[in-house]
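Chemist: Fold the stuff below for me.
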Amino acid sequence: MSSRRWVLPALLATAIAASLAPHAAAHDNDRGHGHGHAKTRTVGYYTQWSGYDRNFLVKNLVTNGTAPRLTHLNYAFGFLDESGKCVSSDPWADYQRPFSAEQSVNGKADVEGQPLSGNLNQLKQLKAKYPELRVNISLGGWTGSKYFSNAALTPQSRAAHVASCLDMWLKGNLPGLAPGAAAGIFDGIDLDWEWPSSEAAPGNVVRPEDKQNFTALLVEYRKQLGRLTWRTREAYDLTAFLPADPRQIDRGFEVARVFGLLTFGTVQGYDFHGSWDPQTNQQSSLRTPAGDPAPLPFSSQVTVDHYLKNGAPKHKVVLGVPFYSRGWTGVTNANNGLFQDATGPAPATYEAGYEDYRVLKAQLGNFTVHRDPKAGHAWLFDGTTFWTWDDPTEMKRKGRYVAERRLGGAMIWSLDGDTADGELIKALTSGLS
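Modeler: The predicted structure is shown next:
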C-alpha cells in the first residue's frame, strides 16, 4: 500500500488494516501449493440457477468431490437496483426453496417455518461440513451489472450500496425473514462489475469516471468491512472478477490500486472467442496459437502479463478456467475445423454455442479430439461442428501453468459443468499441487 500516491485518512487506513490483517492467518490454511505470500486458491462459482434445469444442487459439490478441493466458493449472483442497493435476483432459489432429505447436504428435509431455506441454507450446511471453505456472495455478473455505475457514482451512493450489501448478505437480513436469519453464511463480497467504463450487456449504465469510481467503491468496501471486523472479529474477503481484454482493463481499472484493496482478483481466462465471431477459434488458450487470424491476440498469458505489467502482484492473480465449451456449426472442413468460417452457433442444451463439459463428454464418440500443446488448448470437430474442449488433460495443464508462474490460484466458471465424479476439479487441483 505504501507505493500508492494518495494518502488515506487515518480512520480509513486503520479500517483497511483491520480488515486486511486477519486474511494472512486465514489464507495460511488454504489448501494447495504454497507460494510464500499465500497458498494457491481454488475458487469455484456456484450459480443460483444450477438447481433448475441442470438439477445440480449444493449437495452435488459433496457427492462429486468438489467441496473438499475448493478454498473459496462464490455464490452467483446478487443484483443491484437502480439506486445501486443490493437485492436478491431470485429469492426463491436464494432463501425460500425447500429441499428434501435426498437433496440436502446434511440429509435432513427442510420443514415449514424453519428460519432459512433455499441455497443459502444448503451453503450453511456445506460450511458446517467443510469449515475451512470460505463462501462469498458474488454481485453483478453479465445480466446484473446494469446499475453498478450508479452505485459507485458518489460518496453517498457508494456508502449506501456497501451498507445495503453488507446488511443483506453478511449480516443476513433478508426480506421477509427474521433479522440475521442468514448471518454467518458469507465470508466476503465478490464484485462482478462487467465492466467499468465498458458496456458489456446491452443497456448497462456506463460512465467515463467508472474507472476511478471502481477504486473508490473498493475503498468504501474496505472501510465498512473493517468496521464490521471490529465488531465481529471475523475476517472478510473482498474480491473481484476482472476482464481479459487489455483494452477493457486499461479503460476501467487502476490495476495496482485495485489489487492493493482486494484479497485477490480473479481474471477472465475464457470467452476469448465464441460464436459471436464468424470464425472458429480457441476460447481459453494459455498462449496465442500460431496462425490465429483474429485481429487481436487473446490468451491467458496475454491477460495475466497485462495485469502483472500494470502492478498486480502474482500471488493475488487468480486465473479463470472454464468447465464449459464454446461452439460453432456450419464449419468449413479444413485445418481440423480450427480458424474456419462458420454459419452460426452450435446447437446446445441450454444456450446455443455454449455447452457444459459433462454434456459434451457424453457425445464424445461423435467427435475427434485435437490438441495444440504448445499454445495450451484443445477442440472437438466432426467435419461440421466445432467445440472448444477443456477436458482433464487441459485442466491439469492450466493448473501447472498457474503453479509454474507462481500465480495466486485458479477460478472455475462454473461448477455445474463438471461430471458426477468431478473429473475436471480433480485434474485442475492435481496440476495446482
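
Chemist: For the rest of this, base every contact and every neighbour count on C-alpha atoms.
Modeler: Fine.

Chemist: can you pull out the helices in the chain?
Modeler: If DSSP state H is used as the criterion, the helices of the chain fall at 10-27, 60-63, 91, 118-129, 148-151, 155-165, 210-232, 246-252, 255-261, 300-309, 357-361, 392-404, 423-432.

Chemist: Tell me how far the residue lying closest to residue 150 once chain neighbours are set aside lies from residue 159.
Modeler: In this structure, residue 150 finds its nearest non-sequential neighbour in residue 84, 5.6 Å apart by C-alpha to C-alpha, 6 or more residues apart in numbering. Using C-alpha to C-alpha, to the nearest Å, one obtains 10 Å as the distance from residue 84 to residue 159.

Chemist: Of these two, which one has the most company?
Modeler: residue 84 (24 against 18; other C-alpha atoms under 10 Å).

Chemist: That one: what's it in contact with?
Modeler: When contacts are counted by C-alpha atoms under 8 Å, 6 or more residues apart in numbering, residue 84 touches 147-152, 157, 160-161.

Chemist: which one of the residues you listed is nearest residue 65?
Modeler: Closest to residue 65 out of those is residue 148 (35.1 Å), distances taken as C-alpha to C-alpha.

Chemist: Of the contacts of residue 84, grab the buried ones for PyMOL.
Modeler: Here is the PyMOL command that selects the buried residues among the contacts of residue 84 (16 or more other C-alpha atoms under 10 Å):
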select buried, resi 147+148+149+150+151+152+157+160+161
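
Chemist: Serialize the contacts of residue 84 to CSV and add fields for distance to residue 269.
Modeler: Shown next, in CSV, are those (distance: C-alpha to C-alpha, whole Å):
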residue, distance to residue 269
147, 25
148, 23
149, 24
150, 28
151, 27
152, 26
157, 31
160, 32
161, 29
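
Chemist: Identify all contacting residues around stretch 393-407.
Modeler: By C-alpha under 8 Å, 6+ apart, the residues outside stretch 393-407 that reach it are 33, 35, 40, 286, 314-319, 321, 376-378, 408-410, 424, 427-433.

Chemist: this one as well, want them side by side:
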Amino acid sequence: MRFRHRVAAGIATLVLPFAGLVGLANPAQAATSATATYVKTQDWGSGFEGKWTVKNTGTTSLSSWTVEWDFPAGTSVTSAWDADVTSSGTHWTAKNKSWNGTLAPGASVSFGFNGAGSGSPANCKLNGGSCDGGSTNPGDNPPSAPGTPSASDVTNTSVKLSWSAATDDKGVKNYDVLRDGAKVATVTATSYTDTGLTAGTDYSYTVQARDTADQLGPVGGARAVRTTGGTTEPPTGDKVKLGYFTEWGVYGRNYHVKNLVTSGTASKITHINYAFGNVKNGQCTVDDTYAAYDKAYTADQSVSGQADTWDQPLRGNFNQLRQLKAKYPHIKVLYSFGGWTYSGGFGQAAQNAAAFARSCKQVVEDPRWADVFDGIDIDWEYPNACGLTCDNSGPAAFRTLMQALRAEFGQNYLVTAAITADGSNGGKIDAADYGGAAQYLDWYNVMTYDYFGAFNAQGPTAPHSPLTSYPGIPQAGFNSADAIAKLKAKGVPSKKLLLGIGFYGRGWTGVTQSAPGGTATGAAPGTYEAGIEDYKVLKNSCPATGTIAGTAYAHCGSNWWSYDTPATINSKMAWAKSQGLGGAFYWEFSGDTANGELASAVDAGLK
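Modeler: Presented below is the predicted three-dimensional model:
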C-alpha cells in the first residue's frame, strides 16, 4: 500500500484554564434543594470519562445550577459537553448551558467530560452548598465498573464468566450480568455460568455493579465469546475474503461502515482489516481517536438505524463495526497497525518485542471495544529494507516481532501480517525471515500491487498489479506469481498466503502509446492524489482497452491507466485457487462501486 493519507480530526471542546468567569448561583437555590452525583463512566488508564448528574430534590423549580469540585494535581478536564467547564488551578467549575439550567421538582440533568490523569473529584459544591450526592445517603457514590469478564469452559451451550470486583464507598451489593446489552442474571459472586446458548454463535458479555443503596455503577468492559459447534463456522478449506477499511475514509471519501451493508459487500466478505493504528515509541496506539471511537452517527448513517447519543460509551467506527458484526456474525475484524506511512515505527518496536506485543493487546482489548476485534494485523511493509524510511533491524526482527505477538495474543486471536510482494532476487522478500515467521501467523496479506506507477514519472507505462511476468516488464520479479513462488520456496504454506487486489488504478499522463511500455511526462490527475484513481471512477472515465499479464489497462486521451476489473479479478481468483492459496484481500473498500462490483467478483471467483 504505497499511498497513505490520513485526515486528522479533533472535534471536541477544548477546556482551557480560565478563572473567574463562572460565579456562584443565588444562595436561595443552594444546598438542600438539589444534589450533584459523580460517576466515572469509563477508564482507559491514561484518561477517563466522567459524568455529573444534578437533581432537583426540592419543591420549587431550579433556574440554574453550578457544580464545583477539586481534582488532585495531575488530573484535569480535557473536553466537556452539556455544561460550560472552567478551572482555576486544580479547582473546577461547571455551569449549565442556556438550555438545560431549569429543573422542575424531581427532574435531573447530566453533563459529561473527558479527563486526563486518574484522580477523583473532592470538595464538591452545588450552587454554593454541599452536593449531598447519592440516592439515599449523603456522600454515597455509585460503585466503580467491574473488571472485563474472562471466559472459560466454553461449550456449545454455555460459558463461565469471571471478573474482578467493583469498589464502592458503602459496599457492593450484587452484579448484573449483561448478554448483548440485556440483563440475564443478578449475582452476588464475581462469576456466573450462562447456559441455554446456541452453538456456533457470537455473544458479548459485560457486568455492572450495584451498591447497598441500589445505585448502579457504569458497565465494565465487554468480552466477546463464541460458543463451540454449530453450523455457522466456515467449513474447513473456505477461502478468506478480506477487505481493508480505512479510518480516514469517513472524511473526504464519505465512506462509512454502513456502506458495506448498502453495497451488499458485508455478505461477501469474511474479514475486515481496520486501518491503521499507529506505532509510536515502540508501542501500538490508536491514531485518529475521533474517527475511531468518538464521531457521532445519525440514525440514517448508522448500521443499526439508531442515532448515537452523547453519553453512550462508544461511538465512531468501532461502534459501527460492532453493529455490523451483530448484523453479520460471520465477519471477523482485525485491527491493523502500521502501513506505508507508519512502518517506520516497527524498528524500535522490534527492540523490545514483548513490550510492543503487550501494548498492542492493551489497545485491541481496551474495555470500550474488546468485543469488536478478533485479531491483529501488522503492516510492516519494509522490515530490514527501505521504503518511506530505511530500516536496519536485521533479517530476524520480523520473525521476533511475530513470535512475541503470538505469545501475547495466544491462539484465540488471529495474528496476520501484510507484507511486501517484491519477488526479485535480493529484493524485499529476501530481506526478512518470512518463512520462519509464518509459523506464528494465520496468514500473510501479500501486497501484489503497486509494482509500477507514476512514482516513476517518465514511465515506462506498466500494469501496477501484474499477475505474471511478460516480455518487456520493467523489473524482473515484480509480479504476483514470482512473489508467491518465492514465499513458498521459503517455507510459507500456500494456505497462509492471500493474493492482493487493488480497488484502484495507477496512471500516467503525456502518453501517446496505447500498449504498455510507453513514455510519459508525469502522473495522471486523480481525485485525491495524482497518479491514483478509484476503480469506481476509472470504469467510466477511462474504460479498459486491453489486458496485460492478467490486469486491465486503458489509454484515453493522453492518460494511461492500469487497474483490475471484475473480469481480471475472476481470472486472478482462479489462479489463486489453482495455487492452493488461502484466499484474497483488497485495498480498500471505498474504491469499489456503490453496488460492490469488485468485492462481488472476489467472492464469486473464490467459490
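
Chemist: Report the TM-score for the pair.
Modeler: The TM-score (TM-score structural alignment, normalised by the length of the first structure) is 0.83; 377 aligned residues with a C-alpha RMSD of 2.0 Å.

Chemist: follow-up on the earlier one: looking at the contacts of residue 84 of the first structure, spot the one nearest residue 19 of the first structure.
Modeler: After measuring the contacts of residue 84 of the first structure against residue 19 of the first structure - C-alpha to C-alpha - the closest member comes out as residue 161, at 18.4 Å.

Chemist: and residue 358 of the second structure, what does it touch?
Modeler: With C-alpha under 8 Å, 6+ apart, residue 358 of the second structure has these contacts: 405, 408.

Chemist: Give the aligned equivalent of it in the first structure.
Modeler: Alignment note (TM-score structural alignment): residue 358 of the second structure maps to residue 163 of the first structure.

Chemist: How about residue 39 of the second structure?
Modeler: Using TM-score structural alignment, residue 39 of the second structure has no partner in the first structure.

Chemist: helix, strand or coil for residue 39 of the second structure?
Modeler: For residue 39 of the second structure, the assignment made with DSSP: H, G, I helix; E, B strand; the rest coil gives strand.

Chemist: How much space separates it from residue 217 of the second structure?
Modeler: Counting by C-alpha to C-alpha - residue 39 of the second structure and residue 217 of the second structure are separated by 7 Å.

Chemist: Any idea how many residues pack against residue 497 of the second structure?
Modeler: 25.

Chemist: And it? What does it align with in the first structure?
Modeler: Per TM-score structural alignment, residue 497 of the second structure is aligned with residue 317.

Chemist: If you drop the residues flanking it in sequence, what lies closest to its match?
Modeler: Closest to residue 317 of the first structure by C-alpha to C-alpha, 6+ apart is residue 408, at 5.0 Å.

Chemist: pretty sure residue 503 of the second structure is touching residue 564, no?
Modeler: Yes: shown here, residue 503 of the second structure and residue 564 form a contact pair, counting by C-alpha atoms under 8 Å, at 7.1 Å.

Chemist: okay, the two: which has more neighbours?
Modeler: Legend: neighbour count by other C-alpha under 10 Å for residue 503 of the second structure and residue 564, higher for residue 564 (27 against 23).

Chemist: quick revisit: are there residues contacting both of residue 503 and residue 564 of the second structure? Which ones?
Modeler: residue 535.

Chemist: residues contacting the spatially closest residue to residue 395 of the second structure that is not a sequence neighbour?
Modeler: Computed as C-alpha to C-alpha, 6+ apart, the closest residue to residue 395 of the second structure that is not its neighbour in sequence is residue 432, at 4.2 Å. By C-alpha under 8 Å, 6+ apart, the contact list for residue 432 of the second structure reads 383-384, 394-399.

Chemist: I figured residue 274 of the second structure hits residue 332, correct?
Modeler: No: Residue 274 of the second structure lies out of contact with residue 332 (C-alpha under 8 Å); the separation is 10.7 Å.

Chemist: Just want to know which of those two has more residues nearby.
Modeler: Shown here are residue 274 of the second structure and residue 332; by other C-alpha under 10 Å, residue 274 has more neighbours (23 against 19).

Chemist: Map that one onto the first structure.
Modeler: Residue 274 of the second structure maps onto residue 75 in the first structure, by TM-score structural alignment.

Chemist: Relative to residue 46 of the first structure, how far out is its match?
Modeler: Separation of residue 75 of the first structure from residue 46 of the first structure (C-alpha to C-alpha): 5 Å.

Chemist: Next: residue 63 of the first structure.
Modeler: Distance from residue 63 of the first structure to residue 46 of the first structure, by C-alpha to C-alpha: 15 Å.

Chemist: ok, the two, which is more surrounded?
Modeler: More neighbours surround residue 46 than the other of residue 63 of the first structure and residue 46, with 24 against 13 (other C-alpha under 10 Å).

Chemist: counterpart of that one in the second structure?
Modeler: Alignment note (TM-score structural alignment): residue 46 of the first structure maps to residue 245 of the second structure.

Chemist: what's the closest non-adjacent residue to its match?
Modeler: Nearest-residue entry for residue 245 of the second structure: residue 274, 5.0 Å, with adjacent residues in sequence omitted and distances by C-alpha to C-alpha, 6+ apart.

Chemist: which residues does that neighbour contact?
Modeler: Per C-alpha under 8 Å, 6+ apart, neighbours of residue 274 of the second structure: 244-247, 333-336.

Chemist: isn't residue 130 of the first structure right up against residue 70?
Modeler: No: counting by C-alpha under 8 Å, residue 130 of the first structure sits too far from residue 70 to count as a contact (9.7 Å).

Chemist: neighbour-wise, which of those two wins?
Modeler: Neighbour totals were compared for residue 130 of the first structure and residue 70, and residue 70 leads with 26 against 15 (other C-alpha under 10 Å).

Chemist: My guess is the more buried one contacts residue 46. True?
Modeler: No: using C-alpha under 8 Å, residue 70 of the first structure is not in contact with residue 46, being 11.5 Å away.

Chemist: so what sits against both of the two?
Modeler: If you check residue 70 of the first structure and residue 46 against C-alpha under 8 Å, 6+ apart, no residue is contacted by both.
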